[in-house]
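Engineer: okay, structure incoming, though there's no sequence with it:
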């Protein structure tokens, strides 16, 4: 694998196939919250898995890490949810997540990746969170058809008060706990069976450390995805939030019902894994790759 620079971030190739581009988000308008993100993500054969800024949700940007409420600020993009009666409204509360610098890079080899520093900034320029983000990419250890992406985010409170990371769920939206790592799938994605640690997953909000699904992209490519929370994630509120009927997306919903709180001078570490494969891959093989 190899990492190379481009004008707005980094490109990751495997055997000369571009499997991922990491973009710093400079082209995103203020309402949709500029933020670093991965797009496109592809299988080893080049089948595209992600979508970017679709018309129905232009603040969905490939694979992204953000929260709808960071204190009094919207770091997700689009409208802010004000409750079941008022719904979503676009108000001037959007901030941004800004890349500051690369700390470490492993540009070539069986394992590649980087560590970077980012600042989460409020709608009036207030510093909210200092993030250390670590990305690691490697080939699957269980199937020659896939590769694995790990994203670890250490979030440190930059304010002088306890800071809440919240979702629309805390304002009364049913199945509204999206926030954190979020995957917008390519248009036309059709899922097959969703499997968790205890068997089939049948509804959004399922509790499981892992989720595995095979499906077909809008271009007709068969793919398998494996998703996992790290065991060190705060226990008790992890859920898989997903949509397929109106648009295809999956969220690692770490604050599905209850908000995170980062104390003054404190920090919170969240770890996630995504495995991407060509074709239909055996559940046991994917599970082996998802062991964190």
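Structural biologist: Here it is on my side, so go on. This is a predicted model, so every value here is computed, not measured.

Engineer: when you work out contacts or count neighbours from here on, use the C-alpha atoms and nothing else.
Structural biologist: Will do.

Engineer: how near is residue 27 to residue 128?
Structural biologist: As judged by Cα to Cα, to the nearest Å, residue 27 and residue 128 stand 22 Å apart.

Engineer: which of these two has more neighbours?
Structural biologist: Per other Cα atoms under 10 Å, whichever of residue 27 and residue 128 has more neighbours is residue 128, with 22 against 10.

Engineer: who touches the more buried one in this structure?
Structural biologist: 70, 119-122, 157-159 (Cα atoms under 8 Å, 6 or more residues apart in numbering).

Engineer: ok, now residue 157?
Structural biologist: Residue 157 neighbours (Cα under 8 Å, 6+ apart): 128-130, 163, 262-267.

Engineer: so how do I select the buried members of these in PyMOL?
Structural biologist: Under the burial definition 16 or more other Cα atoms under 10 Å, those of the contacts of residue 157 that qualify are selected in PyMOL by:
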select buried, resi 128+129+130+163+262+263+267
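
Engineer: turn the contacts of residue 157 into TSV, including distance to residue 17 and secondary structure.
Structural biologist: Compiled in TSV, these are given as follows (distance: Cα to Cα, whole Å; DSSP: H, G, I helix; E, B strand; the rest coil):
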residue	distance to residue 17	secondary structure
128	37	strand
129	35	strand
130	33	strand
163	41	strand
262	40	strand
263	43	coil
264	44	coil
265	43	coil
266	41	coil
267	37	strand
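
Engineer: of the contacts of residue 157, which is the nearest to residue 205?
Structural biologist: residue 262 (23.7 Å; Cα to Cα).

Engineer: thought the closest one was touching residue 163?
Structural biologist: Yes - if you go by Cα atoms under 8 Å, residue 262 and residue 163 touch, sitting 5.1 Å apart.

Engineer: about what we covered before: any chance of the contacts of residue 157 in TSV, plus distance to residue 208?
Structural biologist: Putting those into TSV (distance: Cα to Cα, whole Å) gives the following:
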residue	distance to residue 208
128	30
129	28
130	29
163	27
262	24
263	27
264	31
265	31
266	27
267	25
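
Engineer: here comes the other one, which I'd like you to weigh against the first:
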């Protein structure tokens, strides 16, 4: 099942349940394609380099030892392993309008047991003729004792990925910048109020995405070598432990603009207009 977020009659993002995905991709609902108002696609789904990257999705690599990210699992002292340990996110209820998706999800482990229940809200709204804003907010409630970790926590330096992860297109020119400097090295594993990712497609069209995590609570995972992707990463350097009933809040705000924008004042101004 696919639903679209629509602004002024034009689809700007498609939301897919992921029900038809193979188990080793950690099936989950995700947004793809996410587009500028002029139609430029700014996400990648199942790219050749990482088949488990699904546009914009909430994914983590280790929940009680099970993989909700997809692909291989990293184990301390053993390295990256192709394990049969993939979980999935299953929709229980959903309410969809042109500009909002409200959903209740069960995170099921490989045995089919519910480990986490999630309340998810995704909204879109126009800012002007060349930009729109996206907000993704999720509450993850532990149904049993839960330990959320990352490959970095499990012994792979720099691999703290996991959270509301945006995978950018794998063809064309893409650059990352932030208030801390240009490139992934300037921001990776650090906190910042925003990250801007500029992308130019092979046909010359370009778009800019400004990402923010309200509150700047978590360090960012950012990569711009081999592929471009980023997310606020709650388990970047330490595991998150939840007792039954405890909640982990995950949130990502984005402003999606047509054009290649480098002016920090313009970018932060759009964030202010978006309320991020």
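Structural biologist: The structure has been received and is ready for your questions. Model, not experiment: these values are computed from the prediction.

Engineer: returning to what we had before: now the second structure: which of the contacts of residue 128 of the first structure match?
Structural biologist: Here is what carries over to the second structure from these, by both residues aligned by TM-score structural alignment, their matches' Cα atoms under 8 Å: 119-122, 157-159.

Engineer: just curious, which of the residues you listed is nearest to residue 15 of the first structure?
Structural biologist: residue 119 (33.5 Å).

Engineer: and the closest one, what element?
Structural biologist: Using DSSP states H and E, residue 119 of the first structure maps to strand 111-121.

Engineer: just the residues contacting that strand, thanks.
Structural biologist: Contacts for strand 111-121 of the first structure (Cα under 8 Å, 6+ apart): 1-3, 75, 95-107, 127-139.

Engineer: Provide the aligned range in the first structure for stretch 55-67 of the second structure.
Structural biologist: Counting by TM-score structural alignment, stretch 55-67 of the second structure pairs with residues 62-74 of the first structure.

Engineer: before we move on, the earlier item: between the contacts of residue 157 of the first structure, which is nearest residue 249 of the first structure?
Structural biologist: residue 129 (25.8 Å).

Engineer: any idea what that closest one aligns with in the second structure?
Structural biologist: Per TM-score structural alignment, residue 129 of the first structure is aligned with residue 116.

Engineer: state the distance from its match to residue 42 of the second structure.
Structural biologist: For residue 116 of the second structure, the distance to residue 42 of the second structure - Cα to Cα - is 30 Å.

Engineer: again with residue 107 of the second structure
Structural biologist: 27 Å.

Engineer: those two - which one has more neighbours?
Structural biologist: Taking other Cα under 10 Å, residue 107 of the second structure and residue 42 do not tie; residue 42 has more neighbours (28 against 24).

Engineer: please say which position in the first structure that one maps to.
Structural biologist: Using TM-score structural alignment, residue 42 of the second structure pairs with residue 49 in the first structure.

Engineer: and the gap between residue 44 of the second structure and residue 130 of the second structure?
Structural biologist: In terms of Cα to Cα, residue 44 of the second structure sits 21 Å off from residue 130 of the second structure.

Engineer: okay, those two: which has more neighbours?
Structural biologist: residue 44 (25 against 14).

Engineer: my read: the more buried one touches residue 169, true?
Structural biologist: Yes - with contact defined as Cα under 8 Å, residue 44 of the second structure counts as touching residue 169 (4.7 Å).

Engineer: overlap of the contact sets of the two?
Structural biologist: In contact with both residue 44 of the second structure and residue 169: no residue, using Cα under 8 Å, 6+ apart.

Engineer: re the thing from before, of the kept ones among the contacts of residue 128 of the first structure, buried ones?
Structural biologist: Buried among those by 16+ other Cα under 10 Å: 119-122, 157-159.

Engineer: distance to residue 209 of the first structure added to the residues you listed, as CSV?
Structural biologist: As requested, these are exported to CSV (distance: Cα to Cα, whole Å):
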residue, distance to residue 209 of the first structure
119, 29
120, 27
121, 31
122, 32
157, 26
158, 30
159, 31
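
Engineer: state the three-state secondary structure for the most centrally placed residue in the second structure.
Structural biologist: Nearest to the centroid of the C-alpha atoms of the second structure, with distances taken as Cα atoms, centre = their mean, sits residue 165, at 2.0 Å. Using DSSP: H, G, I helix; E, B strand; the rest coil as the criterion, the local structure at residue 165 of the second structure reads strand.

Engineer: ok, residue 162 of the first structure touching residue 261?
Structural biologist: Yes - taking contacts as Cα under 8 Å, residue 162 of the first structure lies within contact range of residue 261: 6.6 Å.

Engineer: give me the more crowded residue out of these two.
Structural biologist: Neighbour count, other Cα under 10 Å: between residue 162 of the first structure and residue 261, residue 261 has more, with 17 against 14.

Engineer: which strand or helix spans the equivalent of that one over in the second structure?
Structural biologist: The alignment partner of residue 261 of the first structure in the second structure, by TM-score structural alignment, is residue 241. According to DSSP H and E, residue 241 of the second structure maps onto strand 240-242.

Engineer: counterpart of residue 94 of the first structure in the second structure?
Structural biologist: Match for residue 94 of the first structure (TM-score structural alignment): residue 86.

Engineer: who's in contact with its match?
Structural biologist: Applying Cα under 8 Å, 6+ apart, we find residue 86 of the second structure in contact with 23-26, 66-70, 109-110.

Engineer: and if you look at residue 235 of the first structure?
Structural biologist: Counting by Cα under 8 Å, 6+ apart, there are no residues that residue 235 of the first structure touches.

Engineer: how much space separates it from residue 253 of the first structure?
Structural biologist: Note on residue 235 of the first structure: its distance to residue 253 of the first structure, by Cα to Cα, is 12 Å.

Engineer: residues near the counterpart of residue 167 of the first structure in the second structure, how many?
Structural biologist: Matched by TM-score structural alignment, residue 167 of the first structure corresponds to residue 150 in the second structure. Counted by other Cα under 10 Å, the residues lying close to residue 150 of the second structure total 30.

Engineer: likewise for the one 3 residues further on?
Structural biologist: Taking other Cα under 10 Å as the criterion, the count of residues near residue 153 of the second structure is 21.

Engineer: which SS state does it fall under?
Structural biologist: Residue 153 of the second structure falls in the coil class when you classify it by three-state DSSP.
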